[in-house]
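1. 3D model of this:
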Amino acid sequence: MAEPKSEQRIDELMQELLELLEEKVQDEENQELLEAYREQEGATDEELDAFEQYYSIRLPEDFRAFYKRKNGSGYAFHVLFPGDAAQNEDMVFYMLSLEQMKREHDGTVEIRMEDYFSEEEMLELDPRIKPYLHQKSWITFGKLGGGSLYLMLDFDPTEQGTYGQIIIFKHDPDFVYYVAENFTELLEQSNRNLREIDVIEY
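-> Here you go, the predicted structure:
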């Protein structure tokens, strides 16, 4: 039976990601993190199903495909580089395991933007994102080592958005930004940016 198209594309992007990491990671400490990433196992279908049931969500197929191969990236080993490296506007994230995602999310308190922002400031918000700073239907799967950036799946977009779209919360000043329509697009963007980087430094 042929593998679904989304899984085939994720396989291609993950192989490209590994090749880029092997090229760009050069110092000894990061080589050890890379080796740990190589050995990182994936989540089972049962674990992914349980995660969906726990939050009453449906994980996008491309996201599931990645996590079936790698259940996160290991603490502080940055593997996602969304943004625009050519304009020096790229960001770096390590990926949480399913268990880390649950610990990060449980206890989330919703904060509406209207409680802290003027109407004029809220006009800067992408129309695909509902006006929150924190939302229980946003699930963090990526973080910057220091914790000032959070990469999230959005399971409650506006009518203009897409279920499971990728958004970022940035701290200081606090705001939320749209990144990609889906996880595949995020990986394509990330790999493209990673190609622009000479050496990965932490």
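2. use CA for all of it now, contacts and neighbours both
-> Will do.
3. Look up how far Leu153 lies from the residue nearest to Phe66 when sequence neighbours are not counted.
-> Among residues not flanking Phe66 along the chain, Ile10 sits closest, at 6.4 Å (Cα to Cα, 6 or more residues apart in numbering). Counting by Cα to Cα, to the nearest Å, the gap from Ile10 to Leu153 is 17 Å.
4. Let's compare: structure for the following, please.
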Amino acid sequence: MDIVNQFLNGLRGALSTEELEELNTASGATKENIETLKSEYPNCPESLICLLDNIDGTYWRKYGESEIAVCILGSDVEEGKYPYYLLSTQQMLESSKEEEDVSYLLEYDEEAVDSKINPEGLLPGMYIHFSDCMNNGGSSRLYIDFNPSDEGVCGQIIRFLHDPDEYEVIANSFDEYLQDLIDCGFIFLENEEQ
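-> Here you go, the predicted model:
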């Protein structure tokens, strides 16, 4: 898929030598894991599948004898300079089973939840948690949302940020999300080198 190839080429050019060596030990997801993801999430974007075909996660992911921890994604946090890991297919399947409640935020601050997000929250089977931030996911996570509010679109990308908690739509699709990372010149990797 063209957008994924553009993303991977740009990513490889932006990574440090050490990070690139580490990433080069990664391989794609198994056919079985991809089929399970597609079966459980029929709306799963083809671009995510294509990315997982190339790299099945970078979040403390073991490939053979090597374990990698390379941030390859970003978001709008810290003006786009905050890096994220790609979860493996298996991690996505496991971490997307729980409900992500947003109602507690709506009770205190309606602006803490983007109006494009369903006020019922992220329901099991209706989202894919695909990325955790470099702070082991506790501070920020990224989701593909298949159950938006009337203002949102199916497949939109949601960014959760902790303290203060907020849920924000940062792209209308996974393709748009990847394009945004390309367009920003992989600025999130600059933070990694410091």
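5. re earlier: ok, now which ones touch the residue nearest to Phe66 of the first structure?
-> By Cα atoms under 8 Å, 6 or more residues apart in numbering, the contact set of Ile10 of the first structure is 62, 65-66, 184.
6. Just name the closest of these to Met91 of the first structure, please.
-> Thr184 (17.1 Å; Cα to Cα).
7. Now check the second structure for the residue matching that closest one.
-> In the second structure, Thr184 of the first structure lines up with Asp175, judged by TM-score structural alignment.
8. One more: Phe141 of the first structure?
-> Taking TM-score structural alignment as the criterion, the aligned counterpart of Phe141 of the first structure in the second structure is Phe130.
9. swap in Asp11 of the first structure?
-> So, by TM-score structural alignment, Asp11 of the first structure is matched to Asn5.
10. Tell me which helix or strand its match sits in.
-> Per DSSP states H and E, Asn5 of the second structure falls inside helix 2-14.
11. Pull the residues that contact whichever helix or strand comes after that helix.
-> Remark: after helix 2-14 of the second structure, the chain's next helix or strand is helix 17-23, criterion DSSP H and E. For helix 17-23 of the second structure, contacts defined as Cα under 8 Å, 6+ apart pick out 12, 58, 68-70.
12. List the buried residues for helix 17-23 of the second structure?
-> Across helix 17-23 of the second structure, burial judged by 16 or more other Cα atoms under 10 Å covers 19, 22-23.
13. Then stretch 47-66 of the first structure?
-> For stretch 47-66 of the first structure, the neighbour count (16+ other Cα under 10 Å) marks 48, 51, 59-66 as buried.
14. end-to-end on that stretch?
-> By Cα to Cα, the extent of stretch 47-66 of the first structure from end to end equals 13 Å.
15. Relative to the whole chain's centre, how far out is it?
-> Relative to the mean C-alpha coordinate of its chain, stretch 47-66 of the first structure is positioned 14 Å out (Cα atoms, centre = their mean, to the nearest Å).
16. Work out for me the element Tyr85 of the second structure sits within.
-> Going by DSSP H and E, Tyr85 of the second structure is in strand 83-86.
17. just checking, next helix/strand downstream of that strand?
-> helix 89-95.
18. counterpart of that following helix in the first structure, which residues?
-> Using TM-score structural alignment, helix 89-95 of the second structure pairs with 98-104 in the first structure.
19. With the second structure overlaid, how far apart is that stretch on average?
-> Stretch 98-104 of the first structure, aligned to the second structure and superposed, deviates on average by 1.7 Å (mean Cα distance after the TM-score superposition for the first structure).
20. just so I have it, where are all the strands in the second structure?
-> When assigned using DSSP state E, the strands of the second structure occupy the ranges 61-63, 66-68, 73-74, 83-86, 127-133, 140-145, 156-161, 166-171.
21. want to throw these into JSON lines with mean neighbour count and distance to Glu98 of the second structure?
-> What follows is the strands of the second structure, written out as JSON lines (neighbours: other Cα atoms under 10 Å; distance: least, Cα to Cα, whole Å):
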{"stretch": "strand 61-63", "mean neighbour count": "16", "distance to Glu98 of the second structure": "22"}
{"stretch": "strand 66-68", "mean neighbour count": "15", "distance to Glu98 of the second structure": "26"}
{"stretch": "strand 73-74", "mean neighbour count": "26", "distance to Glu98 of the second structure": "23"}
{"stretch": "strand 83-86", "mean neighbour count": "27", "distance to Glu98 of the second structure": "19"}
{"stretch": "strand 127-133", "mean neighbour count": "25", "distance to Glu98 of the second structure": "10"}
{"stretch": "strand 140-145", "mean neighbour count": "25", "distance to Glu98 of the second structure": "13"}
{"stretch": "strand 156-161", "mean neighbour count": "23", "distance to Glu98 of the second structure": "15"}
{"stretch": "strand 166-171", "mean neighbour count": "20", "distance to Glu98 of the second structure": "16"}
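22. To Glu94 of the second structure, which of those strands lies closest?
-> strand 127-133 (9.1 Å).
23. The closest one vs the first structure, average distance?
-> Counting by mean Cα distance after the TM-score superposition for the first structure, strand 127-133 of the second structure comes out at 1.2 Å.
24. so how far is that strand from its chain's centroid?
-> 4 Å.
25. Thr58 of the second structure maps to what in the first structure?
-> Using TM-score structural alignment, Thr58 of the second structure sits opposite Ser73 in the first structure.
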